[in-house]
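**Q** Starting from these lines, generate the structure:
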Amino acid sequence: MSEPLALPGPTAADRRLRELVARTAVGDHDAYRTLYRALAGQVLGMVRRVLRDPAQSEEVAQEVMLEVWRSAARYRPDRGGVLAWVMTMAHHRAVDRVRRSQAESSREEKAAAHLQERAFDEVAEQIENRLERERVRRCLGRLTELQRQSLVLAYYRGLTYPEVADLLEAPLSTVKTRMRDGLVRLRDCLGAGS
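**A** Predicted coordinates for the structure are as follows:
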């Protein structure tokens, strides 16, 4: 049987980075400064490949390096090298930024479309209402004075038939007849599209 391949141990550079992370974990600012100088350029390069926006890339790279400072105590050497750990954080953070930007952009597009659609609908509705009111006024103008008065009192002022009859000093049956005839003429006028 063949023997399993032995994985190479950490290089001198890996050991140095692990030492810097361990010292950073206990709050050693000098160790962190050295670690920052060793990794920041590579982090920025990784992030820039994902984001492609220099300003956002710098911001995300700074967030990653701050996360290295905050989470140095959670680094596990048995899970891999420092560079792999930091680059994994950088990649995740960059991908999160892309997703957040896409979601934000999508929300803004939906909101803009909704506002535009609503504004168009409101304007169209206002125009339609104005045209309809003008048509009704025009058709009301074609009715007799008694028909017009009866309909205006009943439909625009909300009076009942008996109240209209009292106000116009006319018999209730006459008011009902005026209103029925007026509504028929109004319907014919509005239906004709005048």
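**Q** only C-alpha atoms for contact and neighbour calcs from this point on.
**A** Fine.
**Q** In contact with residue 101, which residues?
**A** With contact set as C-alpha atoms under 8 Å, 6 or more residues apart in numbering, residue 101 has no partners.
**Q** check which helix or strand covers it.
**A** In this structure, residue 101 sits in helix 82-141 according to DSSP states H and E.
**Q** what's the answer for residue 14, then?
**A** helix 12-25.
**Q** in that helix, what counts as buried?
**A** 14, 17, 18, 20, 21, 22, 23, 24, 25 (16 or more other C-alpha atoms under 10 Å).
**Q** Among those, which one lies nearest to residue 41?
**A** residue 17 (14.7 Å; C-alpha to C-alpha).
**Q** Now the second one, please; I'll put the structures next to each other:
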Amino acid sequence: MAKMELMNAKGTHDFGPEEKILRDKIEHIITAVFRLHGFPPLETPVLERFDLLASKYAGGAEILKETFKLYDQGKRELGLRYDLTVPFCRFIGMNPSLKMPFKRYQVGSVYRDGPVASDRLRTFTQCDADVVGTKSMSADAECLMIAEAVFKRLKIKAQLEINNRKFLDGLLDDLEVPKEKWIDAILIIDKIKKVDQKKIE
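**A** Here you go, the predicted structure:
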């Protein structure tokens, strides 16, 4: 029998005891801030129905090309979550009796079958804190306060950059970008700082 070469699946990474202890300590600091501001934890499955994962972008986004797709024994289409937002939206939709505004935080692994680089793996940890069910700007202000408090607790000097989807939609409208192209345009804008300028052009 041939000897198997032991290695990680491409785009994955092990965390040894020292690194894992440090990661757990950082997560504890962050989640303590969330709880202090009244955000309870939420946990959702890493597996979701594929049609749900596709619905966020109407099946046409680049991220769907990076979604790990699989079938269960009943031949149902499933996918590994690529973010924590879609499962959160599903949870809200399935629980109409939740008192609004509803807050939650979640820390968990997400998966994307995209190009692998030193700073981009196929499985990584996301950390979300969200408020839904209110149009009040105070919810946005609270999230900014929480972000500032987290960086302060971690002793990291950070500059917070604020974006607003309404501003972006208005800009695309002024530039007369067809509405059916808005999602593509937003994805390109999102990548401006991440990829080579020539690729964007």
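**Q** what TM-score do we get after superposing?
**A** After superposition, the two chains reach a TM-score of 0.26 (TM-score structural alignment, normalised by the length of structure 1), with 78 aligned residues with a C-alpha RMSD of 5.0 Å.
**Q** looking just at contacts, which helices and strands does the helix or strand just after the helix holding residue 101 of structure 1 meet?
**A** Remark: after helix 82-141 of structure 1, the chain's next helix or strand is helix 145-151, criterion DSSP H and E. Where contact means 3 or more C-alpha pairs under 8 Å, 6 or more residues apart in numbering; DSSP states H and E, helix 145-151 of structure 1 is packed against helix 172-191.
**Q** Can you tell me the SS state at the residue nearest to residue 125 of structure 2 when sequence neighbours are not counted?
**A** Using C-alpha to C-alpha, 6 or more residues apart in numbering and skipping the chain neighbours, the partner closest in space to residue 125 of structure 2 is residue 109 (4.4 Å). Under DSSP: H, G, I helix; E, B strand; the rest coil, residue 109 of structure 2 falls in the strand class.
**Q** How about the contacts made by residue 109 of structure 2?
**A** With C-alpha under 8 Å, 6+ apart, residue 109 of structure 2 has these contacts: 46, 123, 124, 125, 126.
**Q** and it, how far is that from residue 51 of structure 2?
**A** From residue 109 of structure 2 across to residue 51 of structure 2, the span is 20 Å (C-alpha to C-alpha, to the nearest Å).
**Q** Just the helices from structure 2, written as ranges.
**A** 17-36, 50-55, 62-65, 85-94, 137-153, 165-174, 182-191, 197-200 (DSSP state H).
**Q** May I see the buried residues of the fourth one?
**A** Taking 16+ other C-alpha under 10 Å as the basis for neighbour counts, the residues of helix 85-94 of structure 2 that come out buried are 85, 86, 87, 88.
**Q** next one: stretch 132-146 of structure 2
**A** Neighbour-count burial for stretch 132-146 of structure 2 flags 139, 143, 146 (criterion: 16+ other C-alpha under 10 Å).
**Q** could the residues you listed go into JSON lines alongside distance to residue 27 of structure 2?
**A** Compiled in JSON lines, these are given as follows (distance: C-alpha to C-alpha, whole Å):
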{"residue": "139", "distance to residue 27 of structure 2": "23"}
{"residue": "143", "distance to residue 27 of structure 2": "17"}
{"residue": "146", "distance to residue 27 of structure 2": "14"}
